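> Sharing a sequence plus its predicted fold:
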Amino acid sequence: MFMSYSILIRVVLPLLIGYWIARRTRHLIMSLVLRLMPLKVRLSQKAFAMQTRITMIVGVGIIAATLLAFNYAYVRVVPMTAEAPGKAAQELAPLPAPAQTPPTPKQPVIEPAPEAPAAAPELREPEKAAVAVPKPQPYFNPQPPPVPIETPVYLQLSAFRNYESAWAMQHRVAPHYRRPVWVGHHTYDAVPYKVLIGPFRSRRAAIEFKKAQRLKAFPRTLDEIRLYQS
């Protein structure tokens, strides 16, 4: 049972938290990488692939750093909690029982006069501190990891092979909807330029908007898609 909790705290929990942190900071890292790129590289076709690759490497580094930090904290905390019960058991160990007195003989025996009992030596301050019973420590209840926020969903209206056709459709349909209409670029798609509308908080909200507007579109996320600003 202790081994399963140890694996949960040292492996599963830091991996989940590291993935959540990397997912939350993905767009921030991508924007920083884009700003650090030279202008010539930023305008090339390989810019987005390079940006995605660097973001994935940084995300893996965040997950690994979280895993190492949790294991370091676990190694420092667990020995301290394991030594406390052992010390308390040693300090509270019962004293040995006094030896039984021998039986008195039947015949009278002349005994010497009893000596005055010697006074017990007083305990010094360190010995008093060792005999003192330790105070009970409060129980530590770890908080559960935060729930990751759901990824925004977009409705893809159409896809084009060239940049001009995508922007022409965006300018044509944008005035008819209250939600923003975007042009996105997918590096690894044969038809790379997408016309998207959104974002929506969930896939269900996107489908309800599609039915209300009678659109021939399908919901999707922004995986490997970079949005352009007009």
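Good, I have the coordinates. Here the structure is a predicted model, which is why all the values come from computation and not from measurement.

> Could you use CA atoms for every contact and neighbour count after this?
Fine.

> so who does residue 203 touch?
Residues in contact with residue 203, defined by CA atoms under 8 Å, 6 or more residues apart in numbering, are 153, 219, 220.

> any idea which of these has the most stuff around it?
Neighbour counts for these (other CA atoms under 10 Å) peak at residue 153, which has 22 neighbours.

> so it touches residue 218, yeah?
No - counting by CA atoms under 8 Å, residue 153 stays clear of residue 218, with 10.1 Å between them.

> Looking at the contacts of residue 203, which is nearest residue 67?
Residue 67 lies nearest to residue 153 out of the contacts of residue 203, by CA to CA, at 30.0 Å.

> Against residue 59, how distant is that closest one?
22 Å (CA to CA, to the nearest Å).

> Over to residue 227?
With distances defined as CA to CA, the gap from residue 227 to residue 59 amounts to 21 Å.

> quick one: which of these two has more around it?
residue 59 (22 against 15).

> which residues touch the more buried one?
When contacts are counted by CA under 8 Å, 6+ apart, residue 59 is found next to 19, 22, 23, 26.

> Which ones among those map onto helices?
19, 22, 23, 26 (DSSP state H).

> top of these by neighbour count?
Note: the member of the ones in helices among the contacts of residue 59 with the most neighbours is residue 22, at 21 neighbours, neighbours being other CA under 10 Å.

> in which helix or strand would I find the closest residue to it other than its chain neighbours?
Spatial nearest neighbour of residue 22, excluding adjacent residues (CA to CA, 6 or more residues apart in numbering): residue 59 at 4.8 Å. Under the criterion of DSSP states H and E, residue 59 resides in helix 47-91.

> next up, a second structure to put side by side with the first:
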Amino acid sequence: MRPRRTPSRNQLHEANVTLLSRAMIEIRLLANRPEHATHPDGHLAQIAAIADVCHHLPGAGRTSGGGLVWTWQTADEFQRAWLRSRLAETNVDIAFLEAAPAWPPPGTAPDLRPSWNRWRWPRDPGAFVSVDSDTLARLVRQGEPDGPHALLDHLHPGARHIIRARRPGETLFRPDGPGDVRQYRAVVTMRDGALIVASPRLRAGDIAALPANLGLFRRLVLAAVPKRRRERDLYVWGRDHHL
């Protein structure tokens, strides 16, 4: 069977615009006319479900479908039904979403060192920095003052976290900006000891001002780690912990 063709960027943009506009209309309707809710837990639960599933959509169409696939595969049953019905109004065939490799809950911890059969030539080792939990929380709050920041309370208090710049081709959940705010990739240790991947939006100036606190060998090891598809991320960790 031939693989499903990913929609064009224009089609993905149309899908995003449709989903976001419908979300705003429906949230406003539900806030004023709660009797229109179809969620089993009522109109507030439906508003939360729609807002949650649309949270990353503004940047989802900039990654050749990757962001929309991520949104689809992390949605619950109600959210997926909502996405399916609203995407039916667009030129996007959701077959490529249904045929995409399954997101693997709960996922596995990201690698911090390569293996003999899984490694890559070290790429930009100077991009890696290490920060403690207080510093990471401060950087996230400076990058996005309006939050949400609930998961920052669940960082391991004694852990060191690894941050690097997002690489070309990695999923961009939201456009860069304002100013020098950029999406980064972080390997984060949570309070329960789970090692997960996060995509915080941070100020490039703040990251540039951090001291070079990782030795060359450690940075080369990190830079030689190839990215895997089965990494557990911050969203799934929070969902699994009902946050």
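Arrived safely, thanks for sending. None of the values given here were measured: they were computed from a predicted structure.

> Tell me how the two chains score on TM-score.
Laid over one another, the chains give 0.27 as their TM-score (TM-score structural alignment, normalised by the length of the first structure), with 105 aligned residues with a CA RMSD of 5.8 Å.

> hmm, back to that, please tabulate the contacts of residue 59 of the first structure in a markdown table, including the columns distance to residue 2 of the first structure.
Written out in a markdown table, the entries for the contacts of residue 59 of the first structure read as follows (distance: CA to CA, whole Å):
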| residue | distance to residue 2 of the first structure |
| --- | --- |
| 19 | 25 |
| 22 | 29 |
| 23 | 31 |
| 26 | 35 |
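
> Regarding the second structure, what is its longest helix?
Longest helix in the second structure, counting by DSSP H: helix 9-32.

> other SSEs contacting it?
Here helix 9-32 of the second structure touches helix 43-53, helix 57-60, helix 77-87, going by 3 or more CA pairs under 8 Å, 6 or more residues apart in numbering; DSSP states H and E.

> mind redoing it with 6 Å?
With contacts defined as 3 or more CA pairs under 6 Å, 6 or more residues apart in numbering; DSSP states H and E, there are no secondary structure elements packing on helix 9-32 of the second structure.

> ok so, going back, any idea how far the residue nearest to residue 22 of the first structure is from residue 29 of the first structure?
On the measure of CA to CA, residue 59 of the first structure and residue 29 of the first structure end up 9 Å apart.

> do the same with residue 91 of the first structure
Taking CA to CA as the criterion, residue 91 of the first structure is separated from residue 29 of the first structure by 54 Å.

> With residue 67 of the first structure instead?
Counting by CA to CA, the separation of residue 67 of the first structure from residue 29 of the first structure is 20 Å.

> Residue 65 of the first structure now?
Computed as CA to CA, the residue 65 of the first structure to residue 29 of the first structure distance reads 16 Å.

> Pick out whichever of the two has more residues nearby.
residue 29 (19 against 15).

> How about the more buried one, nearest residue that isn't a chain neighbour?
residue 55 (6.1 Å).

> Number of residues surrounding that neighbour?
Neighbouring residues of residue 55 of the first structure were enumerated by other CA under 10 Å; the total is 22.

> burial measure for residue 49 of the second structure, as a count.
Applying other CA under 10 Å, I find that residue 49 of the second structure has 18 neighbouring residues.

> which residue packs closest to it, ignoring adjacent ones?
Excluding the flanking residues, the one nearest residue 49 of the second structure by CA to CA, 6+ apart is residue 79, at 6.3 Å.

> which residue sits closest to residue 22 of the second structure, ignoring its sequence neighbours?
Nearest in space to residue 22 of the second structure, with sequence neighbours left out and distances taken as CA to CA, 6+ apart, is residue 86 at 7.7 Å.

> burial of that neighbour, as a residue count?
As a burial measure, residue 86 of the second structure scores 16 neighbours (other CA under 10 Å).

> and what of residue 221 of the second structure?
What residue 221 of the second structure shows, counting by other CA under 10 Å, is a neighbour count of 18.

> Name the helix or strand for it, please.
Assigned by DSSP H and E, residue 221 of the second structure belongs to helix 216-223.

> in that helix, what counts as buried?
By neighbour count, with 16 or more other CA atoms under 10 Å as the criterion, the buried positions of helix 216-223 of the second structure are 219, 220, 221, 222, 223.

> out of the residues you listed, who's nearest residue 162 of the second structure?
Distance to residue 162 of the second structure across these (CA to CA) is lowest for residue 222, with 9.3 Å.

> What separation do you get for the closest one and residue 205 of the second structure?
According to CA to CA, residue 222 of the second structure and residue 205 of the second structure sit 22 Å apart.

> So what would you say the end-to-end distance of stretch 221-240 of the second structure is?
End-to-end distance for stretch 221-240 of the second structure, by CA to CA: 30 Å.

> re the thing from before, just the contacts of residue 203 of the first structure now: which is nearest residue 199 of the first structure?
Out of the contacts of residue 203 of the first structure, the member with the shortest distance to residue 199 of the first structure (by CA to CA) is residue 153, at 5.6 Å.

> I'd say the closest one and residue 200 touch.
Yes - using CA atoms under 6 Å as the test, residue 153 of the first structure is close enough to residue 200 to be in contact (5.1 Å).

> Please enumerate the strands of the first structure.
Counting by DSSP state E, the first structure forms strands over residues 153-160, 181-186, 193-200, 218-220, 225-228, given from the N-terminal end onward.

> With distance to residue 129 of the first structure as extra columns, can I get those in a markdown table?
Rendered in a markdown table, the data for the strands of the first structure read as follows (distance: least, CA to CA, whole Å):
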| stretch | distance to residue 129 of the first structure |
| --- | --- |
| strand 153-160 | 64 |
| strand 181-186 | 70 |
| strand 193-200 | 64 |
| strand 218-220 | 67 |
| strand 225-228 | 67 |
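
> Can you say which of these is nearest to residue 48 of the first structure?
Of all the strands of the first structure, the one in closest proximity to residue 48 of the first structure, counting by CA to CA, is strand 225-228 (7.7 Å).

> and residue 161 of the second structure, that one's in a strand?
Yes - checked against DSSP: H, G, I helix; E, B strand; the rest coil, residue 161 of the second structure lies within a strand.

> What is the burial count for residue 47 of the first structure?
What residue 47 of the first structure shows, counting by other CA under 10 Å, is a neighbour count of 17.
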